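# My questions are about this predicted structure, shown below with the sequence.
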Amino acid sequence: MKLSKFDIGAEVISILTRGMYQDPRDALREYVQNGIDAGANDITIKVRQNTVAIIDKGLGMDYKTLRKAIRVGISDKDPKKKVGFMGIGIYSSFHLCDKLVIYSHKQDNPPLKLEMNFATMRDTLKAQRQLRFEDRLDSDELIDLQTLLENCISLTDEGTLTDEDFPSIGTRVELIGLDGNFLNLLSNFASLSNYLREVVPLHFNKDKFKWAGKIETQIRKICEEHNSKFQLINLSLQVNAISENLYRPYVDSDFTNDISNEPIFKEISRDDVFLGVVWACLNSDRKKIPNRDLRGFLIKKQGFAIGNRDKTAIYFKQRTHFDRYVGEIILTNPLILPNASRSDLEYSQYSMMFLEILAKDIAPYYNQTSIKYQERELADIQISDFKDYLNNLNLKYKRDEKDAKVLVQYIVELNDKKSEVQNKDKNASLTEFQRMNFKKLMDSADV
């Protein structure tokens, strides 16, 4: 069956982008993602008045590459190696701004400028809908996608711009004329920075998180042992007068008493198939992580968040221990892919393998670790209480006591307390250090 360009209506671009990028901040994530795919280690986002600029120091694009970037649903990127591969991300700001302008400069090539007039596209579609509503436009007269894009996209010819126009190697993406409905969200530094800290592959903050260096080093070590890639970038955010280098959101103050337990790592693998690695820090007491937004485990694929932490909570059955952790499940296997909106994983043999491991291995392991820690902490409290009780009992008991009833009561009470701690030891919850302390206390008792 032969088809024509009129078989694909222009409305599809509006439907796709609204459905895939429901949070306006997702568009910035997409452009950061493109920068990483271009080899950028340093990316800057600037928000000023009604304009957003995303600047990366990647390889830049030549004419052929930038021309191909216009295509819808077609990408030359290898999904096993690149973060983005759907061929739609460039249009992620379709509903956010009036115009998208991209400057790109590749080594030994002239700089280029691509301009997409989203406002004109939206106005065209809006007018078309109104005519349809009034029965003044037949379906055969609807504008097709190709014509809409041809009318609203321009790409400079090679040589039109010089190095003086855009001297830096890399790419600059500008969202011009932000929609007022989204301006407040995108110009709110706290909201935007919190979002980016969570979803982008940033470094851990070594100044504010005790275990930052150890986590980065250990994850990289495990990945290298399996010939897998763990990539991190430097991201600077400037919103009007506020500017800051961003890191992952984890800081010591997110834990009770400003300290967490040492990170616990676990490889995700089966039958010599390496899928990724988990890291998690358990709260320093038997309480939930104070920061509700960071409780539990976040899935990340190639550093970018997949859904939110609630997505993994169901595999832990009860949230009691889940909420006492802060951690990430970092998937690096190239055969596990995210869905288009990055809200979940695409169905595949390997994603199903991962979810089975999560339910049967990862969740039980971290649940049990939390349970053992809880029992040891309770044992510490019980030993401390026993020590206080013993001191009080010895104060009450006289060494020259002659009354047999008093002596028997002392022995009974002492043995009752001793049994409580020994029962904990039977459950294998006491450490050697705890056993030693308990023995010293018992030896000090005059029974």
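Looks like it came in fine.
# Only C-alpha atoms from now on, for both contacts and neighbour counts.
Fine.
# tell me the contacts of N437?
Counting by CA atoms under 8 Å, 6 or more residues apart in numbering, N437 touches I383.
# next one: S236
Going by CA under 8 Å, 6+ apart, S236 touches I43, T44, I45, S243, E244, N245, L246.
# The fourth one: what secondary structure?
It stands for S243. Following DSSP: H, G, I helix; E, B strand; the rest coil, S243 is assigned to strand.
# nearest residue to it other than its sequence neighbours?
Of all residues not flanking S243 in the chain, L237 sits nearest, at 5.7 Å (CA to CA, 6 or more residues apart in numbering).
# name the element that neighbour belongs to?
Following DSSP states H and E, one finds L237 within strand 234-239.
# my read: the residue nearest to S243 touches K46, true?
Yes. Contact criterion CA atoms under 8 Å: L237 and K46 qualify, at 6.1 Å.
# next, the one to line up against it:
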Amino acid sequence: MAEIGKNVIENLTTAMYENAYTVYREYIQNSADSIDKAIAAGVVNEKDAIIDINIEYNKRRITINDNAMGIPAEMFVKKLTDIADSQKDRTKEKGFRGIGRLAGVGYCDTLIFKSSYKGENVESVIEWDGKKLRDVLADTTQHPSAADFVDDITYSYQNKANVDDHYFEVIMEGVIPESDDLLDKAVVIEYLESVAPIPFASWFIYKSKIYEFCRNNNLKIDEYTIQVNGNQLFKPYKTKIYDGTSGSTKVVDEIKDVEFKEFYASDGRKLAWMWFGISKFEQQIKPMNKMRGIRLRKENIQIGDENTLGASPKFFKESRGNCYFVGEVYAVDSELIPNARRDYFKTNATTKEFEVEVRKVLYNELYKTYHYANQVKKAFQSQTDYERKAVEYDKKVSEAGFVDEKDKEKAKKDLETAKEKAEKSVRTIELREQDANENITLNRVFNEIKESYRPEISNTVISVDSVKQEEKNKKEDKKYLTQNLSKYNKREQKLISKVYSILQAILPKDMADMVVAKIQEELSK
């Protein structure tokens, strides 16, 4: 008869998950399942159901509590000591393998489960000795079977309770120093805001459009009230996109709308659906923007992280592609089953179909979208660049603003080059507008970019003051900048002009113009 050794317990605890924060996700998904049952049974109202997390750093204690079904006393010990023997329905429930409850035992000295079931006057309690678990696992001379090992490190008992109480509580006592991150409230909140099945924040104005899409298509987003130390959590999506370079809070783009896609299997079953934001796609979204990238979710619990779809060549033609977007793919088919680590789906025929269908959008359509946006931006930029250069040139002509003839000729050539690019861009814009007329996503992108590049200046408009100045310059025979320095003689003006030319030769254009302007200002005093 085969015997399962103690190491399987290690494999199902700390070795199972990529980081310690996973313990929160595991206990939250179990509470969410219990809340669903409690609402269906009329034990609790949906608006009153809550998952309450309390982090006490000084006491090195974490408590996760829900006011859902609880577990009947006669079933409590078996449910909390049986391993990988869950009776949950994997097609309907979030946690179904029967191993998630072990997640916390490797990170604390004592893992305690408490529960009371409505109609019973007892509180059932079981304690797992995490310290002893680690000691036995580290002792190479001890080789208990997995069953004996569990019996040796668990202790159960009962307390009196109110007959109307119904709850389940997880307590991690004595969180070990190596797992200090679990007690960092700010980091835990940031993790759960991404992963947990919580509502959108009120400031994300497109949430109502997402909910409307769900109502119209018979879809549901599982959402629960989850608190950390009394503060309710929300998905931190925002409409503004920030630069994020060296702590900058400069807004570089903005989500102007959201679009939806649905994915179907060959037999017509709905596999998944998604929403994603429409912007000008100015640049890759920086990490400071929470919730960047297209995220994968099942029952509104995140699968993997922001890179799960973006890092896979199955889904994005370019690894950078995912960072141009915000959005979520919600898997809905019952055969899209999260694997034990919950970083992707179990491999099966439905998963393969899902990959094929989602790829059509992410690999092809979204790739085309941000590249299309770049083409449109460059075309409009060519036109605004030409307009700006034309106004600058006319202004310098009217105000005798060129250093010398060489400076004037260079500016004239730059203007001609800009004009050629602007003329070519007209055809590019026409073609891209034709594309936009055939594709609703590209149409939205085109219009957003077009609106942002509305000309603020025009090379056909020269102010009355500029015209008067030009006429005055002609009368006084002024052509170049230094001729405005009337208190200097022609020889001195020529020397100053030579200095200006040297500065233009050795400095970048913007810096040279700034230095020359400053010198001109000082010499004019």
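Done, it's in. All values reported here derive from a predicted model rather than from experimental measurement.
# picking up where we left off before, distance between the strand holding L237 of the first structure and the chain's centre?
17 Å (CA atoms, centre = their mean, to the nearest Å).
# Could you verify that E423 of the second structure is part of a strand?
No. Counting by three-state DSSP, E423 of the second structure is not found in a strand; it is helix.
# Need the counterpart of it in the first structure.
Using TM-score structural alignment, the partner of E423 of the second structure in the first structure is S419.
# just the helices in the stretch 351-500 of the second structure please.
Along the stretch 351-500 of the second structure, the segments classed as helices by DSSP state H, counting those that start in this stretch run 367-398, 405-437, 440-452, 464-475, 490-506.
# where does the equivalent of R29 of the first structure over in the second structure land in three-state SS?
Alignment note (TM-score structural alignment): R29 of the first structure maps to R25 of the second structure. The three-state label given to R25 of the second structure by three-state DSSP is helix.
# What distance do you get for R25 of the second structure to I112 of the second structure?
Shown here: R25 of the second structure relative to I112 of the second structure, a distance of 17 Å by CA to CA, to the nearest Å.
# Can you tell me which residue sits nearest the middle of the first structure?
A305 (3.5 Å; CA atoms, centre = their mean).
# Let me see the contact set for that one.
A305 of the first structure makes contact with E198, V199, V200, L298, I299, R342, according to CA under 8 Å, 6+ apart.
# matching residues in the first structure for the strand or helix carrying E522 of the second structure?
In this structure, E522 of the second structure is located in helix 509-523 according to DSSP H and E. With TM-score structural alignment applied, helix 509-523 of the second structure matches no range in the first structure.
# In three-state terms, label S343 of the first structure for me.
Secondary structure assignment for S343 of the first structure (three-state DSSP): coil.
# Near it, how many other residues are there?
For S343 of the first structure, the tally of surrounding residues (other CA atoms under 10 Å) stands at 14.
# what about the residue lying closest to it once chain neighbours are set aside, neighbour count?
Ranked by CA to CA, 6+ apart and with sequence neighbours excluded, the top spatial neighbour of S343 of the first structure is G307, at 4.1 Å. Neighbourhood size, G307 of the first structure [other CA under 10 Å]: 18.
# any idea how far A27 of the first structure is from G307 of the first structure?
From G307 of the first structure to A27 of the first structure the distance is 15 Å (CA to CA).
# Okay, strands next: where are they in the first structure?
Ranges of strands in the first structure, per DSSP state E, are 42-48, 51-56, 97-105, 112-117, 153-155, 170-178, 234-239, 242-246, 264-270, 273-282, 296-301, 304-306, 325-331.
# Export those to CSV and append columns for distance to P364 of the first structure.
Shown next, in CSV, are the strands of the first structure (distance: least, CA to CA, whole Å):
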stretch, distance to P364 of the first structure
strand 42-48, 38
strand 51-56, 41
strand 97-105, 46
strand 112-117, 50
strand 153-155, 53
strand 170-178, 45
strand 234-239, 35
strand 242-246, 33
strand 264-270, 12
strand 273-282, 13
strand 296-301, 13
strand 304-306, 21
strand 325-331, 13
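# So which of the ones you listed is nearest D361 of the first structure?
Closest approach to D361 of the first structure among the strands of the first structure is made by strand 264-270 (9.0 Å; CA to CA).
# Read off where that closest one ends up in the second structure.
Mapped onto the second structure using TM-score structural alignment, strand 264-270 of the first structure covers residues 259-265.
# ok, residues contacting the matching stretch?
Residues from elsewhere that reach stretch 259-265 of the second structure, judged by CA under 8 Å, 6+ apart: 270-278, 350, 353-354, 357-358, 441.
# rerun that using 6 Å as the cut-off
Contacts of stretch 259-265 of the second structure with the rest of the structure, by CA atoms under 6 Å, 6 or more residues apart in numbering, involve K270, L271, A272, W273, M274, W275, F276, E357.
# Roughly how far does the fifth one sit from A84 of the second structure?
Remark: distance between M274 of the second structure and A84 of the second structure (CA to CA) = 32 Å.
# more neighbours, those two?
Shown here are M274 of the second structure and A84; by other CA under 10 Å, M274 has more neighbours (20 against 12).
# does that one really touch E328, like I thought?
Yes. Contact criterion CA atoms under 6 Å: M274 of the second structure and E328 qualify, at 5.4 Å.
# what's the burial count for the match of E423 of the second structure?
Using other CA under 10 Å: S419 of the first structure sits among 11 other residues.
# before we move on, the earlier item: now the second structure: which of the contacts of S236 of the first structure match?
Checking those against the second structure (both residues aligned by TM-score structural alignment, their matches' CA atoms under 8 Å), the contacts still present are I43, T44, I45, S243, E244, N245, L246.
# Could I get the buried residue list for stretch 329-341 of the second structure?
V329, Y330, A331, V332, D333, E335, L336, I337, P338, A340 (16 or more other CA atoms under 10 Å).
# First-to-last residue distance for it?
Distance between the two ends of stretch 329-341 of the second structure: 19 Å, counting by CA to CA.
# I'd like to check what contacts that stretch. Which residues are they?
Contact partners of stretch 329-341 of the second structure, identified using CA under 6 Å, 6+ apart, comprise 17, 91, 271-274, 296-298, 344-346, 351.
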